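*Asks:* fold the following and give me the result.
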Amino acid sequence: MLNILWLIPALPFLGALILIITGSRISHRVAARIGAGSVGLSAVITLFTGYEFLSSGQAFYRFTAWNWFQVEGLSTAISFYLDSLSLVFIFVITFVGFLIHIYSTEFMETDEGFTRFFAYLNLFVCSMLILVLADNLVLLYLGWEGVGLCSYLLIGFWYSEEKNGYAARKAFIMTRVGDTAMAIGLFILFSVFHTLNIQDILLQAPQVWTVGASTAVLVGFLLLGGAVGKSAQLPLQTWLPDAMAGPSPVSALIHAATMVTAGVYLITRMHGIYELAPLAQLWVGIIGAVTLLLAGCSALTQYDLKRVLAYSTISQIGYMFLALGVGAWSAAVFHFMIHAFFKALLFLAAGAVIMALHHEHDMFRMGGLRNKMPVIYYTFLIGAASLAALPFITAGFYSKDQILWLAWAGEKGNLWFFLAALTGAFITAVYTFRMVFITFFGEAKTHISHRPAKRMTVPLMILAVLSLTGGFIELPHTLGHVTIFSDILSPLLPAAPLREGVESTEWTLQLIAMALSLGGVYVAYIFYIKQPKLADELKSATLGVHQFWLRGWDIDALYDIVFVRPFVYLSRWNKHDVIDKFYTLIVRITEYFNSTFVRTQNGILRWYIMSIVAGAILIITISLFIQP
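*Replies:* Okay, here's the model as predicted:
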């Protein structure tokens, strides 16, 4: 099965190609079968390939399709590299992506752009698979830009509304900022190692650079710039909340299984560089810690159900960056996988709620759905419990517990990282159950117009099961010490070493984390169920802070002042500069000759004859004068 590894990205690409060529000439049923079926086949091949790979005991498997290009010493192939890290990612991408495709066949059923939607969705999955399977940074960059293009197409899918087009452009432009930094980093890597093959770079790096070498630190920061843009971390996080303009399945795919996790993958894949650049790695952790707190506070104040989940995604990716910053590579990847399960579940369930309520997004216009939509309620509740890391029963508890523990006990961890992660856990529990209580409890404020069928509810049930049970493949020492996941990754990713004398504190820290998680749920219950007037009073007393957090800490406004307005002003001032006048002159001259020649083509035969005669006379006259 390993020799058909290439089919995993090829099948979604083939599906996209067929859908693009056939367009609206095929029925929705056929388009759905092509779109969902191609990703489903990729998921099946991934399962068989993964089983064979793990059974074989191989460290990696490489498949080279053909040599892409060779220029001045840079030889780049279309070559796929399978190891334990890429296996985890392709499993999540194909499996969760397939469930999102199945859900979309009902969610988008009446949309005029049904076939176009699945073509974009398949191309998105293909691009992400290329990104994580690439054995060289050029091919990885192709997939990297592919998901950027597809995010633009999908966020602005309903492009007839101006705000949707704006959101798509914003996502595309802001991620280009990070991508530029990443591209510069690739140029530096090639200048040093004369190759962009990932494994060759990781093998040579310790021999070329010492720990803390300036070039290694520079490359680490440049790659971090790319990761920050794609994974929506501070300071390039503002595009993600606006990305909610796209259909809900798009939000689930971007936020759970594909685009925003690309930065986590890049840093993890290039972990050897960061081990040689401790300053850059420290800043990975700092950015993650600050982002998870800022985004969590913003999530506390949102009204739009999907924007709460968007800020939640930013915050949870912050946890992954924090883990990467302290060298907890396996813990970051484990949280990525579990996050994909519960966040896809939450977005899809939120989409079902929004669809049922006449496309209403405001949580405060919902309510009373607990008994009217029980399947949606219970699956959403399971996803929320996992996001809030409720102890023992949810997968999110076990994945987040590892990060909290290593933020404190790891050699690269410290008290500030631990306090940030702990505070974020409390905030997460509050805003998560604020969302649950406002949406599903209380009095109904909007009539239900549509009830989701099995194509929407079955994927929710599957994701709900994974959100509960997925964490049991990796348990801490205090709760059974199961290490299936870390054992799979251990040949590739080094374990984070612990500081001396901290083992005895693990139970204490876990109890604190449990108490804060449950305390956050209780606080949300008091404010939004028991005494809802307290929430209104608190909002009135802190209206300035509330509005500040609601606007995302005014980072968009800051960018508008610092970058957008000066650029627009200079563009208007420079509109008629000398260079523009030169090109305008060329255009005017071209237009003049065009209009002159157009008048000669008047359709009157005698004019044509006279022109030929005049031309012949002119040529004969010139030839007579030229001859000696």
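*Asks:* going forward, measure contacts and count neighbours with C-alpha atoms only.
*Replies:* Fine.
*Asks:* show me how far the helix or strand hosting residue 144 is from its chain's centre.
*Replies:* Assessed by DSSP states H and E, residue 144 sits inside helix 137-155. Chain-centre distance of helix 137-155: 10 Å, with Cα atoms, centre = their mean, to the nearest Å.
*Asks:* hang on, residue 23 in a strand?
*Replies:* No: counting by DSSP: H, G, I helix; E, B strand; the rest coil, residue 23 is not found in a strand; it is helix.
*Asks:* can you list contacts of stretch 512-529?
*Replies:* Contacts with stretch 512-529, where a contact means Cα atoms under 8 Å, 6 or more residues apart in numbering, come from 388-391, 401, 422, 425-431, 433-434, 437-438, 441-442, 532-535.
*Asks:* got it, and stretch 556-565?
*Replies:* Residues contacting stretch 556-565 (Cα under 8 Å, 6+ apart): residue 238.
*Asks:* buried ones in that stretch, by neighbour count?
*Replies:* Neighbour counts over stretch 556-565 (16 or more other Cα atoms under 10 Å) mark residue 556 as buried.
*Asks:* check stretch 384-398 too.
*Replies:* 384-391, 393-398.
*Asks:* what is the end-to-end distance of it?
*Replies:* Using Cα to Cα, to the nearest Å, the end-to-end distance of stretch 384-398 comes to 15 Å.
*Asks:* kindly report the same for stretch 492-510.
*Replies:* 28 Å.
*Asks:* give me the contact list for it.
*Replies:* Contacts of stretch 492-510 (Cα under 8 Å, 6+ apart): 84-85, 326-330, 401, 405-406, 409-411, 478.
*Asks:* chain center to the longest helix along the chain, what's the gap?
*Replies:* Looking across the chain with DSSP state H, the single longest helix is helix 162-193. Helix 162-193 has its average C-alpha position 13 Å from the chain's average C-alpha position, going by Cα atoms, centre = their mean.
*Asks:* show me what the helix or strand just after that helix is packed up against.
*Replies:* Next helix or strand after helix 162-193 toward the C-terminus (DSSP H and E): helix 198-208. Applying 3 or more Cα pairs under 8 Å, 6 or more residues apart in numbering; DSSP states H and E, we find helix 198-208 packed against helix 162-193, helix 271-275.
*Asks:* before we go on, could you also do this sequence so I can check it against the first one:
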Amino acid sequence: MNHLLWLVPASPLMGATILGLCGTMLPARAAAIIGTASVGIAAFIAILIGLHWYAAAPPSHILIQHLWTWLTLPGLTVDISLYLDPVALLMMLVITIIGTLIHLFSTAYMAGEAGYSRYFAYLNLFVAAMLLLILASDLLVLFVGWEGVGVCSYLLVGFWFQDAANGYAARKSFIVTRIADIAMLAGILLLAVKLGTLSIQPMLARATELWPHGGAWPTLAAGLLLIGGLGKSAQFPFQTWLPDAMAGPTPVSALIHAATMVTAGVYLVVRLHVLYLLAPDVLLAISIGAGITILLAALAALVQSDIKRVLAYSTISQIGYMFLALGVGAWSAGMFHFLTHAVFKALLFLSAGAIAMRLDHEQDIFKMGGLRTSLPLAFWSFLIGAASLAAVPIISAGSFSKEMILGAVWFAPGIGPGLWAAGLLGALITATYSFRVVFLVFFGPAHTPVTGRSGAPIAVPLVLLAAGSLLIGWLETPSFLGGDRLVMTLLHPVLGSPAPRSALAILVEAAGYIVPLLGIAIAYTLYRNGHWQRVAAAEPGALRRLLRTGFGFDALYEALLVRPFMALVRALRHDPVDHVVTLISAATLQLHHTLRRSQIGQIRRYAAWLMAGSIATIALLVFA
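*Replies:* Modelled structure (predicted):
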């Protein structure tokens, strides 16, 4: 089955091509079938490859499929080749399977919308670009997929472009991530110049051979690449674009947050972890930035009124946990949290979409309430997802992965305990805001009537993702629950074995089990009937307003970057540089007209000018 690897990215790309070229001529049902089936085929092939891999892994646990040579330059060759190892295999399975469920959900959620075929074309292209990103064997090809994901996010966030606010959100997400991508491109060029190749594995081997541990070149290269990863994953200080990206359709939000765009930065660091091991200062910066991101985003989520913005800030915070793991070298723990987060975050967004569909697309949690009995499937789905986000012990997938991260962070040398405290505080706030939404949306009095019904395209993804959110954590369990190591076993050939779990580590993780329960108790006390929260929301104080705006980073960037740049644009609107060129041209023409007057055809006057010039020249030579 391994020879079919190229079909995994090719299938959704083919679907996007068909829908892009023929979408206006296709009925909505055909567009939905093509869009969903193309990703479903990719998922089916990915599962077959995964099963074949489990039965008989290729030599060195690496599969390379060369397709063609793209560029041949002096000293540099770029091949279009697919590189599959355990990390890429895990990513491929998550992207295709969850992508298929989101496409299926979209067939009902987007029914009746203008641009139905265009939507599925964008969605297919998004999945194809992400698959190219994770399967690329060359950094330049990876960058093509990286930029493809960015373009598709712009198209999907601004899908309802008739609303100016949606267009603004799309431009914001595109520009912020492009700014970060400039640094990433600089890092790629640096690696090409210094190491002579962009093929990832030979490049990493040369970096290990030529660059010393902690040297300037690996630190600079890793830092530049990290900036691109932070931008794509909406980490501090690039986190401002993601909450506004909720302007897109809810299934788009699920795809961006769960399986594709925002996890690209995590994948980049894991894929190049050999380079990052040569740059310990960059790893330290990753862990500190992750701790800041976790707390900033969690506090902002605590006061949001839009259900999708709550989930957006939770994504920023949860990606922060992944980066926290990477910063301390717990690569497998970060990838395990990627897996669990992909499942429960897709479940939360699709549950939010199912709620909005039945409430005439209302997303304000203060206008909901009492939906526990009227929307039982959405209630149980969201409750399971919220439990996993809050890391409720034992019963939720998020508990297993988050506690694994916190346990690894505690033993990190230097500031490990401080980072662990930040992660633990973030877990407390996460549990509080997760169940704040549960109590406000599903309990108390109803505020908006429920209409319509949900069919199989809505129910099937919710049920499957809910089951995954309950069960997938058991792939990797602590010793007192069996000590299964299925994820670690898969990733071991690439990422190595994690440090052995001591008795103290188990106690440290056990401390983390108490915090989510405390957060739920706080949420129950404050929000179980919604009264306290609704009164506070009616007259928000200065602190609440600050948190609601994400600590004012948008205003800060507006003052420091946007306004000065726009002032410069206005100053250059009439092209003052052209004025200099015009002045030179005018002066030349004037000189031409002046000299032309001397050409009158009188020999005596020419002789006089010649004599005057000769006298002036002799005078300069004599008296100079």
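*Asks:* got a TM-score for the two of them?
*Replies:* The TM-score (TM-score structural alignment, normalised by the length of the second structure) is 0.91; 581 aligned residues with a Cα RMSD of 1.7 Å.
*Asks:* which residue ranges form the helices in the stretch 451-600 of the second structure?
*Replies:* Remark: helices assigned in the stretch 451-600 of the second structure by DSSP state H, counting those that start in this stretch are 456-471, 486-495, 503-527, 531-538, 542-548, 553-557, 563-572, 576-596.
*Asks:* got the ones you listed as TSV, with distance to residue 138 of the second structure columns?
*Replies:* Formatted as TSV, the helices of the stretch 451-600 of the second structure follow (distance: least, Cα to Cα, whole Å):
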stretch	distance to residue 138 of the second structure
helix 456-471	33
helix 486-495	17
helix 503-527	38
helix 531-538	50
helix 542-548	41
helix 553-557	34
helix 563-572	35
helix 576-596	41
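*Asks:* between those helices, which gets nearest to residue 14 of the second structure?
*Replies:* helix 456-471 (23.0 Å; Cα to Cα).
*Asks:* matching residues in the first structure for that closest one?
*Replies:* Using TM-score structural alignment, helix 456-471 of the second structure lines up with residues 454-469 of the first structure.
*Asks:* neighbouring contacts of the matching stretch?
*Replies:* Contacts of stretch 454-469 of the first structure (Cα under 8 Å, 6+ apart): 99-100, 102-107, 338, 341-342, 344-345, 348-349, 352, 375-376, 379, 382-383, 386, 393-396.
*Asks:* how far does the strand of greatest length in the second structure sit from its chain's centre?
*Replies:* Longest strand of the second structure, by residue count under DSSP state E: strand 63-73. Put simply, strand 63-73 of the second structure sits 27 Å off its chain's centre (Cα atoms, centre = their mean).
*Asks:* in the first structure, what range does it match?
*Replies:* By TM-score structural alignment, strand 63-73 of the second structure lines up with residues 61-71 in the first structure.
*Asks:* that stretch vs the second structure, mean deviation?
*Replies:* Superposed on the second structure, stretch 61-71 of the first structure shows a mean distance of 0.8 Å to its aligned residues (mean Cα distance after the TM-score superposition for the first structure).
*Asks:* for that stretch, buried residues please.
*Replies:* In stretch 61-71 of the first structure, counting by 16+ other Cα under 10 Å, buried: 62-63.
*Asks:* please apply the same query to stretch 405-417 of the second structure.
*Replies:* Neighbour-count burial for stretch 405-417 of the second structure [16+ other Cα under 10 Å]: 405-412, 416-417.
*Asks:* can you check stretch 527-546 of the second structure too?
*Replies:* Buried residues in stretch 527-546 of the second structure (16+ other Cα under 10 Å): 527-530, 533, 537, 544-545.
*Asks:* how about stretch 290-307 of the second structure?
*Replies:* For stretch 290-307 of the second structure, the neighbour count (16+ other Cα under 10 Å) marks 290-307 as buried.
*Asks:* same question for stretch 115-129 of the second structure.
*Replies:* Those would be 116-129, for stretch 115-129 of the second structure by 16+ other Cα under 10 Å.
*Asks:* one more: stretch 502-517 of the first structure?
*Replies:* 506, 509-510, 513-514, 516-517.
*Asks:* between the residues you listed, which is nearest residue 153 of the first structure?
*Replies:* residue 517 (37.8 Å).
*Asks:* how much space between the closest one and residue 307 of the first structure?
*Replies:* 22 Å.
*Asks:* next one: residue 472 of the first structure
*Replies:* In terms of Cα to Cα, residue 472 of the first structure sits 30 Å off from residue 307 of the first structure.
*Asks:* what's the first-to-last distance across stretch 57-71 of the second structure?
*Replies:* End-to-end distance (Cα to Cα), stretch 57-71 of the second structure: 31 Å.
*Asks:* quick one, strands of the stretch 251-400 of the second structure?
*Replies:* Ranges of strands in the stretch 251-400 of the second structure, per DSSP state E, counting those that start in this stretch: none exist.
*Asks:* equivalent range in the second structure for stretch 170-187 of the first structure?
*Replies:* Going by TM-score structural alignment: stretch 170-187 of the first structure matches residues 172-189.
*Asks:* before we move on, what about stretch 210-224 of the first structure?
*Replies:* Under TM-score structural alignment, the match for stretch 210-224 of the first structure is residues 212-226.
*Asks:* list the buried residues for that stretch?
*Replies:* Residues 213, 217-226 are the ones in stretch 212-226 of the second structure that count as buried (16+ other Cα under 10 Å).
*Asks:* surely residue 79 of the second structure is in a strand?
*Replies:* Yes: counting by three-state DSSP, residue 79 of the second structure is part of a strand.
*Asks:* quick one: map residue 86 of the second structure onto the first structure.
*Replies:* Under the alignment (TM-score structural alignment), residue 86 of the second structure pairs with residue 84 in the first structure.
*Asks:* got the contact list for the spatially closest residue to its match that is not a sequence neighbour?
*Replies:* Leaving out its chain neighbours, the residue that sits closest to residue 84 of the first structure by Cα to Cα, 6 or more residues apart in numbering is residue 489, at 5.6 Å. Counting by Cα under 8 Å, 6+ apart, residue 489 of the first structure makes contact with 84-85, 330.
*Asks:* could you find the closest non-adjacent residue to residue 317 of the second structure?
*Replies:* Residue 317 of the second structure sits nearest to residue 294 (Cα to Cα, 6+ apart), 4.3 Å away.
*Asks:* picking up where we left off before, with distance to residue 499 of the second structure and secondary structure added, can I get the buried residues of stretch 405-417 of the second structure in a markdown table?
*Replies:* Formatted as a markdown table, those follow (distance: Cα to Cα, whole Å; DSSP: H, G, I helix; E, B strand; the rest coil):
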| residue | distance to residue 499 of the second structure | secondary structure |
| --- | --- | --- |
| 405 | 12 | helix |
| 406 | 13 | helix |
| 407 | 10 | helix |
| 408 | 8 | helix |
| 409 | 11 | helix |
| 410 | 12 | helix |
| 411 | 10 | coil |
| 412 | 11 | coil |
| 416 | 15 | helix |
| 417 | 17 | helix |
